[in-house]
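In: Sequence unavailable; structure follows:
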């Protein structure tokens, strides 16, 4: 067993973990980031990012438009019975694949001095105000702080006996990339019975099609193709997009057991970040933005702690919990409520009629699930 000592260990190399590691490294702290997979890698994700995070990404040294990201300003919503409404996005966003963005942030992290280890964490122990992180291949790493950025659902959640992991989640996610005609500047959300699908452009003129559905709605059909033909394609907009485009992937990517249950921002003294701290419903289209923004929140409090501006670990954990809840608490509540309402098949068309009559409500609802541009001091 080899043992190294660093300031911070970041577990998980998605958007939250990578941004956090880069941020800390910019402040001259030693950081080890542990990611079990190799880059680049596709992930089931809507791949739309709110412009609220652009000032922070600029601070980190990452410009998504240098890597082919599409600027998005328009929004369209359709219901399962083919009613639609369109509006401009209050702040706007951009489309970029996780395949591209995670990989470019990984390269930036390495160039920033972050040590990246491709391995699996099997245990994290906290003793005498210090962490020891044990890896599957035998290495152990000592650190003052540990960040949990290991995603939606992980074996570590089971290992740490987190409350949300005890309950089975009824959601299934499916994603493909396709080539064909779709506006560069639009993100669309198409509702079907039992779920909804996000559509937007990413780099290389690929169209990202990512939908979420309940497992109960899916399990009565023999596979994805039959489910799409029998359920998803009842929405004419989705039927047109899927049938008029050519899939880039050999097979769709899928993920199950997606949990939107409440999580704690701090567990076993580990500061949780990104989806490990909480997930907003994809219906609200801002999971990537939340992950990136949470990286700044956790980095800021850790920097203050490591620079002795926060005097104790207890105060650090309280400060981070308050900051996280203040930033994301309302978003998550609104996201849960919107998702619940649109899951009611009888209600979704009525809501759309209401929104057509009161169009000013749509930008207001979008603002409630998104933040203002991050201020960089």
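Out: Looks like it came in fine. The shown structure was predicted, so the numbers you read here are calculated from the model rather than taken from an experiment. Numbering: from 1, shown residues only.

In: contacts, neighbours, all on C-alpha from now
Out: Noted.

In: distance between the helix or strand where residue 299 lies and the chain's centre?
Out: Residue 299 is located in helix 287-306, with elements delineated by DSSP states H and E. The chain centroid and the centroid of helix 287-306 are separated by 14 Å, computed with CA atoms, centre = their mean, to the nearest Å.

In: Next: stretch 84-100.
Out: On the basis of CA atoms, centre = their mean, stretch 84-100 sits 14 Å off its chain's mean C-alpha point.

In: hang on, the earlier thing: so which elements touch the helix holding residue 299?
Out: The helices and strands touching helix 287-306, judged by 3 or more CA pairs under 8 Å, 6 or more residues apart in numbering; DSSP states H and E, are helix 15-26, strand 48-50, helix 313-343.

In: mind putting these in CSV, mean neighbour count included?
Out: As requested, those are exported to CSV (neighbours: other CA atoms under 10 Å):
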stretch, mean neighbour count
helix 15-26, 27
strand 48-50, 26
helix 313-343, 17
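
In: Compile these into a markdown table and extend it with columns for distance to residue 165.
Out: Shown next, in a markdown table, are the helices and strands packed on helix 287-306 (distance: least, CA to CA, whole Å):
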| stretch | distance to residue 165 |
| --- | --- |
| helix 15-26 | 20 |
| strand 48-50 | 27 |
| helix 313-343 | 18 |
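
In: Please name the nearest non-neighbouring residue to residue 233.
Out: Residue nearest to residue 233 in three dimensions, not counting chain neighbours: residue 239, with 4.3 Å by CA to CA, 6 or more residues apart in numbering.

In: any idea how far residue 233 is from residue 225?
Out: For residue 225, the distance to residue 233 equals 10 Å [CA to CA, to the nearest Å].

In: Put this next to the first one:
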């Protein structure tokens, strides 16, 4: 049996960030990830600049990227809104970002295992983590960072997993040299919306979210692109001009935006495992890193103060998580509701085009502040 200070279930952005942070404080850390690095994930791949100082603190050297400082929003009828992004960000693929964090975690001495976790049980102030191989590991803390939904959610009987979700997410990279490097574009179509932005490789990431009922009526992806997505003139031009670089688009079903708890059965949840922001806000990657920072600092404080009150740590983390993210998640839900309603979106677009103040306010309310480090 292997024993660790902290076991991290899921080696994506949040999990690897927590591993790096905790290893920098010399804790014995294990990460369990089901897929070999590097690999692609369904993700918008826009990173807000709020994470810059924290990445420096972690010792992460990013590949050269082009600053993204403009946003474009279009409706199916061709109406369009353009705005500056005051904080801005950059495009970085999950293929590159996760691999970069993985190498840094390994460099610092984190134990990274390519193996799935089947169960997590809290017994006598310790966790017992059951692995796919039949082995078991123990740890003082467990961080859950295994993504939007998984079998562990069912095993833990999390409330959101009992509710059906209509959303399907689809992603692929495309070659289109003429796409503006400094732009993130959000395009609405019937039953969904998609985002376009360039990554560090020069490829354009097209990631969209659609109600499954809308998708299944078209029988296959080619017909869906032709009959639904291409009704938006911007997306029609993109699909005609661009060359897909993947053999097939990646998909994830049952994407849930239901509320989740940041702490479940004493497991500290981070990233999408704690709460999923709507992709149109373009801030999920930054939130994943920020939540990992909060969890790591809470655990460090617990150990540093001589094994304090676990319940207090959990309450403090939940309070901090709600303070940092609850408003942004709520705003994302409201914006999506408007965007998916043709009448409301038309009215809202008319207001926003003539109201730069409101546009700036919405952008600010879906982005966080610079993540400060000590």
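Out: Sure thing, it's come through. Computed from a prediction, not measured in an experiment: that's the story for all the values here.

In: where's the residue mapped onto residue 314 of structure 1 from structure 2 relative to residue 299 of structure 2, distance?
Out: Structural correspondence for residue 314 of structure 1 with respect to structure 2 (TM-score structural alignment): residue 311. Per CA to CA, residue 311 of structure 2 is found 12 Å from residue 299 of structure 2.

In: buried sites along the biggest strand by length in structure 2?
Out: When structure 2 is scanned for its longest strand (criterion: DSSP state E), the result is strand 80-91. Neighbour counts over strand 80-91 of structure 2 (16 or more other CA atoms under 10 Å) mark 80, 81, 82, 83, 84, 85, 87, 88, 89, 90, 91 as buried.

In: Now check the fifth one against structure 1: what is it aligned to?
Out: So that's residue 84 of structure 2. Per TM-score structural alignment, residue 84 of structure 2 is aligned with residue 88.

In: How many residues are close by the closest residue to that match other than its chain neighbours?
Out: In space, and not counting its chain neighbours, residue 88 of structure 1 is closest to residue 74: 4.6 Å by CA to CA, 6+ apart. The local packing of residue 74 of structure 1 (other CA atoms under 10 Å) involves 18 other residues.

In: Likewise for residue 374 of structure 1?
Out: 15.

In: What of residue 71 of structure 2?
Out: Neighbouring residues of residue 71 of structure 2 were enumerated by other CA under 10 Å; the total is 18.

In: What lines up with it in structure 1?
Out: Aligned by TM-score structural alignment, residue 71 of structure 2 pairs with residue 75 of structure 1.

In: Name all residues that make contact with its match.
Out: By CA atoms under 8 Å, 6 or more residues apart in numbering, residue 75 of structure 1 lies in contact with 86, 87, 88, 89, 186, 187, 188, 189.

In: which residue numbers in structure 2 go with whichever strand or helix holds the last one?
Out: When you say that, I think you mean residue 189 of structure 1. Under the criterion of DSSP H and E, residue 189 of structure 1 resides in strand 186-192. Equivalent residues of strand 186-192 of structure 1 are located at 183-189 in structure 2, counting by TM-score structural alignment.

In: and that stretch, how far from structure 1 on average?
Out: Superposed on structure 1, stretch 183-189 of structure 2 shows a mean distance to its aligned partners of 0.5 Å (mean CA distance after the TM-score superposition for structure 1).

In: which residues are contacting that stretch?
Out: So stretch 183-189 of structure 2 is contacted by 46, 68-76, 193-198, 228-229, 231-232, 234-235, 280, 339-340 (CA under 8 Å, 6+ apart).

In: ok, back up a step: and residue 225 and residue 233 of structure 1? which has more neighbours close in?
Out: Counted by other CA under 10 Å, residue 225 of structure 1 and residue 233 do not tie: residue 233 has more neighbours, with 18 against 10.

In: ok, the more buried one to residue 46 of structure 1 distance?
Out: As judged by CA to CA, residue 233 of structure 1 and residue 46 of structure 1 stand 19 Å apart.

In: Please apply the same query to residue 184 of structure 1.
Out: 15 Å.

In: before we move on, back to that, for the match of residue 71 of structure 2, which three-state class applies?
Out: Of the three states, residue 75 of structure 1 takes strand under DSSP: H, G, I helix; E, B strand; the rest coil.
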